[in-house]
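Novice: let me see the structure of the following:
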Amino acid sequence: MIRSKVALICSVVILGICMHLYFPFPNNVMLEARSTFMSFPIHNQDGLIPLGIIGSILFIIAMILFFIGMKKYRFRTIIIIVFAYAIYPIF
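Specialist: Next comes the predicted model:
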């Protein structure tokens, strides 16, 4: 079921970093965001947000590493992780 433990561990670490970058706080830049990607603000009234773009790229890299690390049930687990990542900050 696991093809590469290193890829899975790297994926989990990168996802943790992504969650930590833009955890919703009251004074967060998410309040003024015009466009977002998986809770990362990409664009606001002042222009592009470089940290949001970097966080989005890290999220995509983490999903690719997770896909590489799994041998079986790749699609199901990626869908579950994406839903969990989207729902987690609400709680």
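
Novice: going by C-alpha atoms from here, please, whenever you check contacts or count neighbours.
Specialist: Noted.

Novice: got a list of what the residue nearest to the spatial centre of the chain touches?
Specialist: The residue lying closest to the centre of the chain (Cα atoms, centre = their mean) is Phe59, at 3.7 Å. Contact analysis of Phe59 by Cα atoms under 8 Å, 6 or more residues apart in numbering lists 14-15, 18.

Novice: now the second one, please; I'll put the structures next to each other:
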Amino acid sequence: MIKNRFFLISSAILFCLSVVIYFIIPNERKLQPSTTVMNFPVQDHNGTFILGSIGAVVFIGCLILLASGLEKYRVRSVIGVMVVFAFLPGMLMTAYQETFASGVKAVSYDQEGECYFETVEEDVLKGECSFVLHNRSNEEVTFEVEFMDSFYFLENNHRMVSLMNLAGPYKFTMEANEKRSIHMTELLDVSDIPNPTDSGSSSGIQLKLIQSNGVQVHL
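Specialist: As a prediction, the model looks like this:
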């Protein structure tokens, strides 16, 4: 089954390196890509992302060495590694948040938040947003929530979800290990906002959590 042990060891090393690279990529670059390769963001509204490109190359090298090092079951093994890599970072992040992380870095978000907007009168929108946050640490944490527009809206110089910030700041305090479902409804004055949406909805909304000491996380 094993054709070249050196290739397999090298593949394992590159796999670990690709996981490390994925972890050190800032969340905002993972959430706002226009192009991804093997889950690595390689391009966004700022242009080519070098670290993400390196990570993609390293992971592809891992797969090539894996296939080259095996005599049989090459396709199955490559697919298996790709599946593992798809889930492993999330599992490791959860473990990190529950053990070593503190403050907003220990707060997770399931990426399933939604926002709805409708015009109620001229230059006034009604915005409704719902999302779930989970403080995985054993300490209370206080932070502000800021709403972020997706890459599509940034690229087209158009605002939608970020309009909710007009009624902010939104400050929350979460108890240790608390999981909270948050729903908010606001009337938004968009008279001074260029290119606001007039109605619509957005799912998988992106959030920024900000602590008073300046620590921020993009979710």
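
Novice: can you tell me how far Ala86 of structure 2 is from Ile182 of structure 2?
Specialist: Counting by Cα to Cα, to the nearest Å, the separation of Ala86 of structure 2 from Ile182 of structure 2 is 28 Å.

Novice: go on, Leu66 of structure 2?
Specialist: From Leu66 of structure 2 to Ile182 of structure 2 the distance is 45 Å (Cα to Cα).

Novice: which of the two has more residues huddled nearby?
Specialist: Per other Cα atoms under 10 Å, whichever of Leu66 of structure 2 and Ile182 has more neighbours is Leu66, with 28 against 12.

Novice: secondary structure element for the more buried one?
Specialist: Assigned by DSSP states H and E, Leu66 of structure 2 belongs to helix 50-69.

Novice: cool, and Asn27 of structure 1?
Specialist: With DSSP H and E as criterion, Asn27 of structure 1 is part of no helix or strand.

Novice: which parts of structure 1 are helices?
Specialist: 5-21, 50-69, 74-87 (DSSP state H).

Novice: what's the most buried one of those helices?
Specialist: helix 50-69 (a mean of 19; mean count of other Cα atoms under 10 Å).

Novice: please compute how far that helix lies from its chain's middle.
Specialist: In terms of Cα atoms, centre = their mean, to the nearest Å, the centre of helix 50-69 of structure 1 is set 6 Å apart from its chain centre.

Novice: give me the mean distance between it and structure 2.
Specialist: On superposition with structure 2, the mean distance recorded for helix 50-69 of structure 1 (mean Cα distance after the TM-score superposition for structure 1) is 0.9 Å.
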